[in-house]
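K.L.:
sequence and predicted model, in that order:
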Amino acid sequence: MSHLRSSGRRARGLVAFTVTAASTLAAITAAAGPAAATGHPKSVTTADQPKLGDACTSADLGTRHPFIKTTEVSPTITHFKGWFVTEGTTGNHTVSTTTQTTITVSVGLDGKIEGGFGTEALGKVGASLGLNVKVDYSSTSSESNSVTWNFNRPGYYGVYKGTKKVTGTYGSLNCNRVQQGNGSWALKWIEGPGSGSFTTYTTLEEGAVRCEDKVPANSIMAKAQNLLDCGSAAAKAKHPAGAVAPTAKQTQDRLVQRPAPTSGTSAEQPKATGRSARAALNCESGAYRIDVPGKPLNWSAPLLANDGIRLRQSTIFSAHLDNWRLCNVTQNNGVIEASLWNWGNGGCATIPADIANREQAYLTTANCAEDDLQRFYIYRDVPGSSKVGVQNKYTGSMMGHDRYADGELIRQFSSGRQDGTGTYTMTGV
């Protein structure tokens, strides 16, 4: 049974940009008004299963949780072999089956379910359906293909292994400010942009079924019996004891089946994106530091191409590497989407394409391009506070850091940092 678990010189050749008349984030640094007096209610923890509309706190701005939108359960045969037992050959047989189809656990980009978001999502799937489903990376192809069975009477059998394949879609719960009916503001769990799909399965069962057996409709056993492609008993009796050649139906079924990605791959691997062409940016006039709240360290862009964005302290030698502008800004349901352009090296913040599907992939900068790996959602605290959470559009992961230390890399975390280290402030400079 599976278990639920649940600096340096200023870079030259900066990107040209157009300055807009007003800053979208002006409200972040505005003086606190009566709306801010509502304060921050007690946070809802993961164990409390936050729901749409529940209250959250500023510490939750850098986190997210899944919620399940749709599910579908399909009995599926993963291994199969036709087997004929004649008089005098009854008893225990070990049958080597052949692979009928392969099911691999996946959630969005995380083929190996390395992050907490995927595990939490699959845990919620199992809880909602009352099933014990796989919540870690696994594949039915890793199962032994042999089945040992006691055949106590002659007949034509379908020897099988099967499972309940569970698929569906999920959404993302994110903390963001919401205006109340009376005009005040509060932090609540909202449905964040984007969604994804998942695949998992229950514990495999094995067995043998005959044509004449009465079995429950739409069961795993019924699926195996259907593959048996039962014909007349006389026709089956012409076969010697042992393996029966695949029927035309079995052969056709195997041709249309496509195995899921093997270990180390993902069903939705990001494609490498060329960075040679720079995109024209329409940037806000204001620049910001992305700070750790109440601390002197903030995001600083790298000078070296293969380095990442790190926590650094601003100095007179920072050469604007710690200054960021919001570009190509859009806003939907109170959530800002923008590219983060660095004043010091002229690049845009991005997750490297070749590691984008990894938990804790580092954030860096690259030539600005029309690419969702360079687009970020910004979740904001109530007006009067400059606290924000930052989420990558392509991967869905939240930005954060493992520990507060000079030189610490900014990384992506699928569920964010539950200790609040994914919440930053955007300070105008």
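P.N.:
Arrived safely. Numbering: from 1, shown residues only.
K.L.:
C-alpha only now, for contacts and for neighbours.
P.N.:
OK.
K.L.:
tell me who's in contact with the residue nearest the centre of the chain.
P.N.:
By C-alpha atoms, centre = their mean, the chain has its centre lying nearest to Gly108, at 4.0 Å. By C-alpha atoms under 8 Å, 6 or more residues apart in numbering, the contact list for Gly108 reads Gly196, Ser197, Phe198, Ala267, Glu268.
K.L.:
got a winner among those residues for most neighbours?
P.N.:
When neighbours are taken as other C-alpha atoms under 10 Å, the top entry among these is Phe198 (24 neighbours).
K.L.:
element containing it, please.
P.N.:
Taking DSSP states H and E as the criterion, Phe198 maps to strand 185-201.
K.L.:
for that strand, list every residue counted as buried.
P.N.:
185-193, 195-201 (16 or more other C-alpha atoms under 10 Å).
K.L.:
which residues in the stretch 1-150 of the chain form helices?
P.N.:
Secondary structure of the stretch 1-150 of the chain (DSSP state H, counting those that start in this stretch): helices at 116-129.
K.L.:
show me where the stretch 251-400 of the chain has strands.
P.N.:
Under the criterion DSSP state E, counting those that start in this stretch, the stretch 251-400 of the chain contains strands at 281-283, 288-291, 297-300, 310-313, 324-332, 335-342, 348-350, 364-366, 376-380, 387-392, 398-400.
K.L.:
hang on, the earlier thing: gap between the residue nearest to the centre of the chain and Thr167?
P.N.:
12 Å (C-alpha to C-alpha, to the nearest Å).
K.L.:
for comparison:
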Amino acid sequence: MVKIKAMAHGLLLPLLAGSIFLTVNPSAASAATADPKAGDPCKAADLGKRYPFVKSAVTEPTITHFKGYYITDGSTGSQSVTMSTQTVITVEVGNSSQISSGFSIGTLFKVEAFVSRTVRKATATTNAESQTITWNFLKPGYYGLYQGTNKVTGVYGSLNCGRVDLGGGRYTTRWIERPGGTYTTFSTIEEGAVRCEDKVPANSIMSKAQKVLGCTGTPAQAAPRPPAPKPPTNQTAAQPPGFTCLAGYYRIATPDRLLFWWNANGTDEFRLHSWANNARVQWQVCQGPTTNGMVEHVFLTRQSKKCLTLRASDAPTESAPFYEEKCRTVDDGQRFYVYDDVPGTNLVGIQNKMTGFMIGQERVTDNETMRQYSLGKPDGTGTYVLEPVP
């Protein structure tokens, strides 16, 4: 039980929610002002980048803790009242409540601007424990003591740079809208006491507390949480069914073609290394179904016939590495979208289907591990050459 001191009736006291762990990236807010819009032009250095944008937002006053309480003649004055938990709100972006990456934080900064209201932009959950509030009751009556906040939910999307066919043999690169997901966050916690006869603003936390008190009907029930996605199966195959491999082999290199992807020294990680006459640097590129307007790709190494893989346990982790593993019939961690430059350049950006993160590396130097980045690499080093082995 947590005891909290409050002011006299009629004053609202802002209160931080419990279980708050701050991981805010301070650069996300400033970067958000320069974000592109769908249809804007982009260049080759943008192929490995990704930006969030907000498509919709719904703000709903929500009571997190509540207690109906009678004050009779002669019992006014300061009293401590324990409120029970009504609703627990957790900040989420997509299917993750761990707000630790640039894309997730950037999405919540966009939400804040969209709704013109301060919202949580870090890992946070409203307090699930009962709360004790000390209130100075000035008049007898039936009170609803509450803590509450404005819950904000909606849908976000993402922007990626990719090739657009203008017709007549003409191409360009533009920012194109790609699927995103849903988000949940909440604003500042408020607490107070309210009676049915009190005049309060419509669609406010106080008016919601009056409904819970029974003044104007029963309160709306919280929407059920959607079920968690099912994990991928572990069926294996050298080439996933439904995929057709392009002729020959390909290499993936930095734009200057000085460093290439391969798993040197017998490791399972993929790293940047200089060219060598070795099957490790050669890839089979296979194309499969179209999902949300983009063709799915799998990448198999020539040496091991294993697939480029983001492990499910690493999915929410910023800068998690990629590995080679046996190709699975169903595993979005082994599926990728390829964003092309205009014809003739072979420049691409590569995005993992499971997470939406882009492939990049910390530095462009020998022995650097290939990793995933939610926003891609801001310096343009997430752009690569994908070309047939000569």
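P.N.:
Here it is on my side, so go on. Every value quoted in this text rests on a predicted model; they were computed, and no experiment measured them.
K.L.:
tm score of chain vs chain?
P.N.:
Overlay of the two chains. TM-score (TM-score structural alignment, normalised by the length of the second structure): 0.84; 362 aligned residues with a C-alpha RMSD of 2.9 Å.
K.L.:
anything in contact with each of Gly108 and Thr167 of the first structure?
P.N.:
Ser197, Phe198.
K.L.:
one step back: tell me which of the contacts of Gly108 of the first structure you also see in the second structure.
P.N.:
Contacts conserved in the second structure for the contacts of Gly108 of the first structure, counting by both residues aligned by TM-score structural alignment, their matches' C-alpha atoms under 8 Å: Gly196, Ser197, Phe198.
K.L.:
nearest to Pro383 of the first structure among these?
P.N.:
The closest of those to Pro383 of the first structure turns out to be Gly196 (C-alpha to C-alpha; 31.1 Å).
K.L.:
my guess is that closest one meets Ala121, correct?
P.N.:
No - Gly196 of the first structure is beyond contact range of Ala121, at 10.7 Å (criterion: C-alpha atoms under 8 Å).
K.L.:
what residues are up against the residue mapped onto Ala356 of the first structure from the second structure?
P.N.:
Taking TM-score structural alignment, the alignment pairs Ala356 of the first structure with Ala315 from the second structure. Going by C-alpha under 8 Å, 6+ apart, Ala315 of the second structure touches Met354, Thr355.
K.L.:
same question for Arg310 of the first structure.
P.N.:
Contacts of Arg310 of the first structure by C-alpha under 8 Å, 6+ apart are Asn298, Trp299, Ser300, Ala301, Pro302, Asp406, Gly407, Glu408, Leu409, Ile410.
K.L.:
now do Pro226 of the second structure against Thr291 of the second structure, distance only.
P.N.:
Pro226 of the second structure is 22 Å from Thr291 of the second structure, by C-alpha to C-alpha.
K.L.:
more neighbours: which of the two?
P.N.:
Thr291 (11 against 7).
K.L.:
how near is the more buried one to Leu166 of the second structure?
P.N.:
On the measure of C-alpha to C-alpha, Thr291 of the second structure and Leu166 of the second structure end up 22 Å apart.
K.L.:
Ser130 of the second structure is in contact with Thr64, isn't it?
P.N.:
No - here Ser130 of the second structure lies out of contact with Thr64, judged by C-alpha under 8 Å, at a distance of 9.8 Å.
K.L.:
what's the overlap in contacts for those two?
P.N.:
Residues touching both Ser130 of the second structure and Thr64 (C-alpha under 8 Å, 6+ apart): Thr85.
K.L.:
neighbour count for the two, which is higher?
P.N.:
Thr64 (25 against 17).
K.L.:
aligned to the more buried one, what sits in the first structure?
P.N.:
Alignment note: Thr64 of the second structure maps to Thr78 in the first structure; criterion TM-score structural alignment.
K.L.:
repeat that for Phe336 of the second structure.
P.N.:
By TM-score structural alignment, Phe336 of the second structure lines up with Phe376.
K.L.:
ok so, going back, so what sits against both of Gly196 and Ala121 of the first structure?
P.N.:
Val107, Tyr170.
K.L.:
now Val338 of the second structure. Nearest residue, chain neighbours left out?
P.N.:
Ile350 (4.8 Å; C-alpha to C-alpha, 6 or more residues apart in numbering).
K.L.:
swap that for Asp354 of the first structure, please
P.N.:
Nearest to Asp354 of the first structure is Ala272, by C-alpha to C-alpha, 6+ apart, at 6.6 Å.
K.L.:
distance check, the one you found against Met398 of the first structure.
P.N.:
21 Å.
K.L.:
swap in Lys236 of the first structure?
P.N.:
From Lys236 of the first structure to Met398 of the first structure the distance is 60 Å (C-alpha to C-alpha).
K.L.:
who has more neighbours, the two?
P.N.:
The neighbour count for Lys236 of the first structure versus Met398, taken as other C-alpha under 10 Å, is higher for Met398 (28 against 14).
K.L.:
distance-wise, check the closest residue to that one other than its chain neighbours relative to Thr167 of the first structure.
P.N.:
Distance criterion C-alpha to C-alpha, 6+ apart; nearest residue to Met398 of the first structure, sequence neighbours excluded, is Gln391 at 4.3 Å. Gln391 of the first structure sits 25 Å away from Thr167 of the first structure, going by C-alpha to C-alpha.
K.L.:
repeat that for Thr202 of the first structure.
P.N.:
According to C-alpha to C-alpha, Thr202 of the first structure stands 11 Å off from Thr167 of the first structure.
K.L.:
test my guess that His93 of the first structure contacts Asn152.
P.N.:
No - when contacts are counted by C-alpha under 8 Å, His93 of the first structure is not listed as touching Asn152 (10.4 Å).
K.L.:
more crowded one of those two?
P.N.:
Shown here are His93 of the first structure and Asn152; by other C-alpha under 10 Å, His93 has more neighbours (15 against 11).
K.L.:
what lines up with the more buried one in the second structure?
P.N.:
With TM-score structural alignment as the criterion, His93 of the first structure lines up with Gln79 in the second structure.
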